[in-house]
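1. model the following, please.
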Amino acid sequence: MTENDTWQGKVAIVTGGSSGIGLATTTALVASGANVLITGRNADKLAEVAASNDQIEALQIDSADVTSGQQIVEAAMSRWGRIDLIVNNSGAGQLLPVGEYDAEIIAKISAVNVVAPSQLVKAAYTALKESKGAIVNIGTAVSRNAAPMLAHYGATKAALEHLTKSWAVELAKDGIRVNTIAPGPVKTGALTGFMGLPEEMAQQVETQEAAQVPLGRRGVTSDIVPWILRLGSSENEWLTGQVLTVDGGWSLRS
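-> So this is what the prediction gives:
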């Protein structure tokens, strides 16, 4: 069976699908024959991606919206009538020293990184059970070590890893597999995007991170996407509850 046969006619949901890892995943899925519903907050980016291929449907929505899960599933089911894969890729984080902790910011990070995936999985449960589908959560290698000023980003992504393992056991009886990819420093624009760093500071961080990676460079989306498709594929029938760190050895540094 070829990769195109594996994904032909299948339906995936990719949150945060208009940029970075989400966009690269969407592009790869469509090239392999899948239909993809992408979500995000930027209407222009979503429209641009959706216009590039009629296999892509876009839904402008904030993952922090407590009703987002149900709305996303309804949009996918209305268009294609099935769901085979969910990629929980949307993420939130912010540099936050202890002296600047803000309850609203922490709640927003938690809403996007923990609550939103939970609500989406709940909403998609029946459809995934029918298709014996898969869930691939996008965590972070930041969770592997202490993360000063990124504590809540790391903590909420660590929570997503725990959810991965718990869902894997709970949903195994339904043939639904759940795994996580934990990327290291990847060139996605996240530093100036949801992290909100000025361009100059982001460049400094990128240089510093590249120097810390044993394999000698920051990652690119093509280092991550093949693993997402592999874990999400129906051909992968006996791997669940795993967290795969793809970071060039970055999290192993002392």
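2. drop to CA atoms for contacts and neighbour counts, all remaining ones
-> OK.
3. which ones are touching T25?
-> V14, G17, V225, I228, L229 (Cα atoms under 8 Å, 6 or more residues apart in numbering).
4. again, but for D223
-> Counted by Cα under 8 Å, 6+ apart, D223 has contacts V246.
5. ok, it to Y101 distance?
-> To Y101, D223 is 34 Å away according to Cα to Cα, to the nearest Å.
6. surely V178 touches E170?
-> No. Using Cα atoms under 8 Å, V178 is not in contact with E170, being 9.9 Å away.
7. the more surrounded of those two?
-> V178 (29 against 13; other Cα atoms under 10 Å).
8. is that one located within a strand, as I assumed?
-> Yes. According to DSSP: H, G, I helix; E, B strand; the rest coil, V178 belongs to a strand.
9. out of the contacts of T25, which are inside helices?
-> Counting by DSSP state H, the contacts of T25 place V225, I228, L229 in helices.
10. circling back to that earlier point, quick one, which of the contacts of T25 are buried?
-> V14, G17, V225, I228, L229 (16 or more other Cα atoms under 10 Å).
11. now the other sequence, so there's something to compare against:
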Amino acid sequence: MLKDKVVIITGGGAGIGLAAARLFVEKGAKVLITGRKTGPLEEIAASDPNIKAFTADVSDPESATRTVAAAIEHWGRLDLIVNNAGSGVIQPLIDANLKSINDIFAVNVAGPTMLAAAAITHLEETKGSIINISSTYGSKAAAGLSLYAASKAAMEHLTRCWALELAPKGIRVNAVASGPVETAFLRDRMGLTDEQINEVKEHERQIIPLGRRGEPDDVARWIVNLADADSGWITGQIIGVDGGLVIS
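-> This is a model prediction of the structure:
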């Protein structure tokens, strides 16, 4: 049911975004992946004719309209937005500063909002959908994660509000709240050292009820499921995919 559908995935050059892009292509869709590093994006696109690369920083307000325009230029339509690009920080409240607040909310809240707004007209034409990638910590409290968690909580409430607002246009809006996944996020986006990463991973393995961190495909499958027409009566929902972490 996804054949020839056109998908934009932000942060599509690695991890969950890349896994989702490949699954969408397997289902017959065409995918525009975005990210800040041109080289890796172009390498991925060169490996598959149904994946196109577009260099964009979601925190740049002007990138939203350019990203949507790129998808329309390539394929003439737009069916799905996956707001996957994210930023994180482990920062105690005593160290909080305005730059940290602005940086994380620019990527996790403002960027997805601007891209969704830029896509509405096209999504209305195709009766498409928006899928936001949240986190277990959008609803689960954790010390030192207040900024990241608050930004994901905001994304989840945006999901519900957009679902109500866009339902009359035939646009569905849902979110996948991912638990810890084996990607480069802890190093590349949270800036942790190898020692810190190992400590975090071991702690997570101990508290996740199913006893392991996730793989990108664990989450990507649910992104694709929510996009499929078989999920056409689902909107405004936050689907947790986290090995049970949220209830631990």
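12. what TM-score do the two superposed chains give?
-> Once the chains are laid over each other, their TM-score by TM-score structural alignment, normalised by the length of the second structure reads 0.98; 248 aligned residues with a Cα RMSD of 0.9 Å.
13. on that earlier part again, between the buried ones among the contacts of T25 of the first structure, which is closest to R218 of the first structure?
-> Among these, V225 lies closest to R218 of the first structure (Cα to Cα), at 15.0 Å.
14. ok, and what's touching stretch 165-176 of the first structure?
-> Under Cα under 8 Å, 6+ apart, the answer for stretch 165-176 of the first structure is L128, K129, K132, G133, A134, I135, R177, V178, N179, T240, G241, Q242.
15. that one maps to which residues in the second structure?
-> Aligned by TM-score structural alignment, stretch 165-176 of the first structure corresponds to residues 160-171 of the second structure.
16. aligned partner of L80 of the second structure in the first structure?
-> Match for L80 of the second structure (TM-score structural alignment): L85.
17. please apply the same query to Q237 of the second structure.
-> Per TM-score structural alignment, Q237 of the second structure is aligned with Q242.
18. how about that match, what does it touch?
-> Q242 of the first structure touches T164, K165, V178, N179, T180, counting by Cα under 8 Å, 6+ apart.
19. distance to A43 of the first structure for those - can I get that in TSV?
-> Listed next are those as TSV, based on distance: Cα to Cα, whole Å:
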residue	distance to A43 of the first structure
T164	30
K165	34
V178	30
N179	29
T180	28
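20. ok, which pair from those residues is furthest apart?
-> K165 and T180 (9.0 Å).
21. so Q55 of the first structure touches V30, yeah?
-> Yes. Shown here, Q55 of the first structure and V30 form a contact pair, counting by Cα under 8 Å, at 6.6 Å.
22. ok, the two, which is more surrounded?
-> V30 (22 against 18).
23. map D60 of the second structure across to the first structure for me.
-> So, by TM-score structural alignment, D60 of the second structure is matched to D65.
24. ignore what I typed, I meant I90 of the second structure.
-> By TM-score structural alignment, I90 of the second structure lines up with L95.
25. helix, strand or coil: sort out its match for me.
-> Once three-state DSSP is applied, L95 of the first structure turns out coil.
26. contacting residues for it?
-> M149, L150, M195.
27. relative to S222 of the first structure, how far out is it?
-> 27 Å.
28. list the contacts of the residue mapped onto V246 of the second structure from the first structure.
-> Matched to the first structure by TM-score structural alignment, V246 of the second structure sits across from S251. In this structure, S251 of the first structure makes contact with A141, V142, R144, N145, G184, judged by Cα under 8 Å, 6+ apart.
29. the fourth one matches what in the second structure?
-> Looking back up the chat, that one is N145 of the first structure. Match for N145 of the first structure (TM-score structural alignment): K140.
30. its match falls within a helix, correct?
-> No. K140 of the second structure sits outside any helix when classified using three-state DSSP, being coil.
31. what's the distance between the closest residue to it other than its chain neighbours and G39 of the second structure?
-> Leaving out its chain neighbours, the residue that sits closest to K140 of the second structure by Cα to Cα, 6 or more residues apart in numbering is V246, at 6.0 Å. Distance of V246 of the second structure to G39 of the second structure, given as Cα to Cα: 36 Å.
32. please apply the same query to G170 of the second structure.
-> Taking Cα to Cα, one finds G170 of the second structure at 37 Å from G39 of the second structure.
33. with neighbour numbers in mind, choose between the two.
-> Neighbour comparison, G170 of the second structure and G39: the larger count goes to G170, with 16 against 13 (by other Cα under 10 Å).
34. any idea which residue sits dead centre in the second structure?
-> N84 (1.6 Å; Cα atoms, centre = their mean).
35. pipe the ones in helices among the contacts of T25 of the first structure into a markdown table and attach distance to Q203 of the first structure per row.
-> As requested, these are exported to a markdown table (distance: Cα to Cα, whole Å):
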| residue | distance to Q203 of the first structure |
| --- | --- |
| V225 | 24 |
| I228 | 27 |
| L229 | 30 |
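36. coming back round to it: what would the contacts of S251 of the first structure look like in a markdown table with distance to L215 of the first structure and neighbour count?
-> Listed next are the contacts of S251 of the first structure as a markdown table, based on distance: Cα to Cα, whole Å; neighbours: other Cα atoms under 10 Å:
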| residue | distance to L215 of the first structure | neighbour count |
| --- | --- | --- |
| A141 | 15 | 22 |
| V142 | 17 | 22 |
| R144 | 18 | 16 |
| N145 | 18 | 13 |
| G184 | 12 | 25 |
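37. and G191 of the second structure, what pairs with it in the first structure?
-> Checking TM-score structural alignment: G191 of the second structure goes with G196.
38. you'd agree its match is in a strand?
-> No. With three-state DSSP as the criterion, G196 of the first structure is coil rather than part of a strand.
39. I'd assumed Q94 was in contact with it.
-> Yes. In this structure, G196 of the first structure is within contact of Q94 by Cα under 8 Å, at 7.0 Å.
40. which of the two has more neighbours?
-> Q94 (19 against 14).
41. list the contacts for the more buried one?
-> Neighbours of Q94 of the first structure in contact, by Cα under 8 Å, 6+ apart: L150, Y153, F194, M195, G196.
42. neighbours of the fourth one, how many?
-> It refers to M195 of the first structure. Around M195 of the first structure there are 18 residues (other Cα under 10 Å).
43. which residue, other than its chain neighbours, is closest to it?
-> Q94 (4.7 Å).
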